[in-house]
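J.: Only the shape, not the letters, is given here:
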């Protein structure tokens, strides 16, 4: 599903502009990664794309303005997982995952056997089937992230938007999550994610968007956008690009003897 943003502007008030004339077009079938320092508008941009915040400018899905779709129609096409989710009620994990079917169900309908089948399928796919009967409030932050992903996949969207999806994951699980992103994309799902780590974009071979000073500063293939000069300017410290085997890696800070 093609995603376009044209001349987006957003501010929480007149004195605080977050996004300024941001434009881009994504083909919709790849992996896309947004990089940038804290406070550069990465999360705000995602919230504008999904309609949680309302920006000036145009947002189009498959050439059609977002405002022309109902929220239900958007939810049938796009799934969004925010940076964090605070549970307020001890729903079973299975019930949380089945909530992803809401946009495909009749109003006031209850989930049935078909909804449970789809939910369990995605829980099995993500390796969290054993959590099905656990209260959502009793599982770890990393497990919640996988539960939210299962719920998003249960929506059966064409496009998945993830805000810092590895933020609550340990080193090993973060790497496994990146592998999962590649696996989902290979199955036809377009994925847009934010990250604080240039390495993530390099590993994924992602089309990369770099936010700086309220604008989209750079946009292109990860290998072209992520270079030492640009990343040093972006993050304000020495950044070095090297290789280990066939992989490019990005290291911050001085390199040498201490």
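T.: That came through fine. Fair warning: this is a prediction, and the values are worked out from it, not measured in the lab.
J.: From here on, just use CA atoms for contacts and neighbour counts.
T.: Fine.
J.: Residue 46: which element?
T.: When secondary structure is defined by DSSP states H and E, residue 46 falls within helix 42-50.
J.: Past that helix, which element shows up next along the chain?
T.: Tracing the chain C-terminally past helix 42-50 and defining elements by DSSP H and E, one meets strand 56-61 next.
J.: Now the element after that next one, going C-ward?
T.: strand 64-65.
J.: outside of that next one, which residues touch it?
T.: Contact with strand 64-65 is made by 58, 59, as judged by C-alpha atoms under 8 Å, 6 or more residues apart in numbering.
J.: What are the buried residues along the longest helix along the chain?
T.: Ranked by number of residues, the top helix in the chain under DSSP state H is helix 171-186. Neighbour-count burial for helix 171-186, counted by 16 or more other C-alpha atoms under 10 Å, picks out 174, 177, 178, 181, 182, 184, 185.
J.: Put this next to the first one:
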């Protein structure tokens, strides 16, 4: 594998390094504790009766206000034009738990509460939406998954070990595309869409933690690809579609 033959680097926009997709049937290895300093973790692949399911789980992730939701909608539309069955999911969901996550004010030290609510919302979608879709061979496009959740919850005070244990039964996507843009771009986009104002330092901190989380997941065996998100939504979606079609 090309990524094994060269020095490992974090999948960031600065390096423009794109880890090559791993074999879909390859087992997930434990996180390299020395590389990350966050402990050793393992992850689950989607299976049915002990066999790999026929569907494909695609995650579009990234820091706050990078453009994930728009990219997911355009990607799903592109896949449907190719006559593929596409199921969309994302976090937070439209469930009552998701409503709490969207509207309940959380303080800086509510990381554990936030993480538990988020995990419940996530497992509900995985069990009732994602897994059935994968079992029938659909492509699932998932808006915001573990990388962004881990970064936000760590910043809210949750310990990495707690987060990994809470999500140990979460599925590993076939491909996770991390949309990346400068923190100042994300801050400006958040202001345009009417988000609660946050200082520039908050966006910078989130990007730093997010980059560390990506590196950890890459080291643990996740198939990750970074995609610059400073272009138009259509340009970003076209790059996403190309990456997904290489996998399919």
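T.: Yep, it's here. None of the values given here were measured: they were computed from a predicted structure.
J.: what's the TM between chain one and chain two?
T.: Aligned and superposed, the two chains score 0.36 in TM-score terms (TM-score structural alignment, normalised by the length of structure 2); 123 aligned residues with a C-alpha RMSD of 4.6 Å.
J.: related to what we said a few turns ago, now, among the buried residues of helix 171-186 of structure 1, which is nearest to residue 113 of structure 1?
T.: The closest of the buried residues of helix 171-186 of structure 1 to residue 113 of structure 1 turns out to be residue 184 (C-alpha to C-alpha; 24.7 Å).
J.: For residue 61 of structure 1, see how far away that closest one is.
T.: Distance from residue 184 of structure 1 to residue 61 of structure 1, counting by C-alpha to C-alpha, to the nearest Å: 20 Å.
J.: cool, residue 175 of structure 1 as well?
T.: Here the criterion is C-alpha to C-alpha. By it, residue 175 of structure 1 lies 30 Å from residue 61 of structure 1.
J.: what does residue 147 of structure 1 give?
T.: Applying C-alpha to C-alpha, the value for residue 147 of structure 1 to residue 61 of structure 1 is 26 Å.
J.: Using TSV, please lay out the buried residues of helix 171-186 of structure 1 together with distance to residue 78 of structure 1.
T.: Converted to TSV, the buried residues of helix 171-186 of structure 1 look like this (distance: C-alpha to C-alpha, whole Å):
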residue	distance to residue 78 of structure 1
174	23
177	19
178	20
181	16
182	18
184	14
185	14
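J.: which of those lies closest to residue 162 of structure 1?
T.: Closest approach to residue 162 of structure 1 among these (C-alpha to C-alpha): residue 181, at 10.3 Å.
J.: Spit out the contact partners of the closest one.
T.: Residue 181 of structure 1 neighbours (C-alpha under 8 Å, 6+ apart): residue 191.
J.: Wait, residue 178 of structure 1 touches residue 199, no?
T.: No - with contact defined as C-alpha atoms under 8 Å, residue 178 of structure 1 and residue 199 do not form a contacting pair (10.6 Å).
J.: sorry, back to before: after the longest helix of structure 1 comes which helix or strand?
T.: That would be, after helix 171-186 of structure 1 and using DSSP H and E, strand 190-194.
J.: Okay, angle between that next one and helix 42-50 too, please.
T.: Following axes from the mean of the first three to the mean of the last three C-alpha atoms, to 10 degrees, one obtains 150 degrees for the angle between strand 190-194 of structure 1 and helix 42-50.
J.: so what secondary structure elements neighbour the longest helix seen in structure 2?
T.: The longest helix of structure 2 (DSSP H) is helix 200-219. Of the remaining helices and strands, those touching helix 200-219 of structure 2 by 3 or more C-alpha pairs under 8 Å, 6 or more residues apart in numbering; DSSP states H and E are helix 33-36, helix 146-155, helix 183-192.
J.: These: which one's closest to residue 245 of structure 2?
T.: Evaluated with C-alpha to C-alpha, these place helix 146-155 nearest to residue 245 of structure 2, the distance being 22.5 Å.
J.: between residue 147 and residue 61 of structure 1, which one's more packed in?
T.: A direct count of neighbours by other C-alpha atoms under 10 Å for residue 147 of structure 1 and residue 61 places residue 147 higher, at 25 against 21.
J.: Wait, the more buried one touches residue 97, no?
T.: Yes - the pair formed by residue 147 of structure 1 and residue 97 meets the contact definition of C-alpha under 8 Å, at 6.5 Å.
J.: List the buried residues for stretch 236-248 of structure 2?
T.: Under 16+ other C-alpha under 10 Å, the buried positions of stretch 236-248 of structure 2 are 236, 237, 238, 240, 241, 243, 244.
J.: The fourth one is in contact with residue 74, isn't it?
T.: Yep, that's residue 240 of structure 2 we're talking about. No - counting by C-alpha under 8 Å, residue 240 of structure 2 stays clear of residue 74, with 9.3 Å between them.
J.: sorry, back to before: the longest helix of structure 1 versus strand 190-194: what angle between them?
T.: Put simply, helix 171-186 of structure 1 runs at 150 degrees to strand 190-194, going by the same axes, to 10 degrees.
J.: Which members of the buried residues of stretch 236-248 of structure 2 occur in helices, if any?
T.: Using DSSP H, the buried residues of stretch 236-248 of structure 2 in helices are 236, 237, 238, 240, 241, 243, 244.
J.: that older thread, I'd like the buried residues of stretch 236-248 of structure 2 as a markdown table, with distance to residue 118 of structure 2 appended.
T.: Formatted as a markdown table, the buried residues of stretch 236-248 of structure 2 follow (distance: C-alpha to C-alpha, whole Å):
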| residue | distance to residue 118 of structure 2 |
| --- | --- |
| 236 | 27 |
| 237 | 26 |
| 238 | 30 |
| 240 | 26 |
| 241 | 28 |
| 243 | 28 |
| 244 | 26 |
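J.: how about the helices of the stretch 51-200 of structure 1, start to end?
T.: 71-77, 93-98, 113-126, 141-154, 171-186, 198-204 (DSSP state H, counting those that start in this stretch).
J.: before we move on, what about structure 2?
T.: 2-5, 33-36, 68-81, 96-103, 111-125, 131-135, 146-155, 160-166, 183-192, 200-219, 233-247.
J.: Name the stretch among the ones you listed that sits most buried.
T.: Of all the helices of structure 2, helix 146-155 carries the top mean neighbour count, a mean of 23, counting by mean count of other C-alpha atoms under 10 Å.
J.: Which neighbouring elements make contact with that one?
T.: Here helix 146-155 of structure 2 touches helix 111-125, helix 160-166, helix 200-219, going by 3+ C-alpha pairs under 8 Å, 6+ apart.
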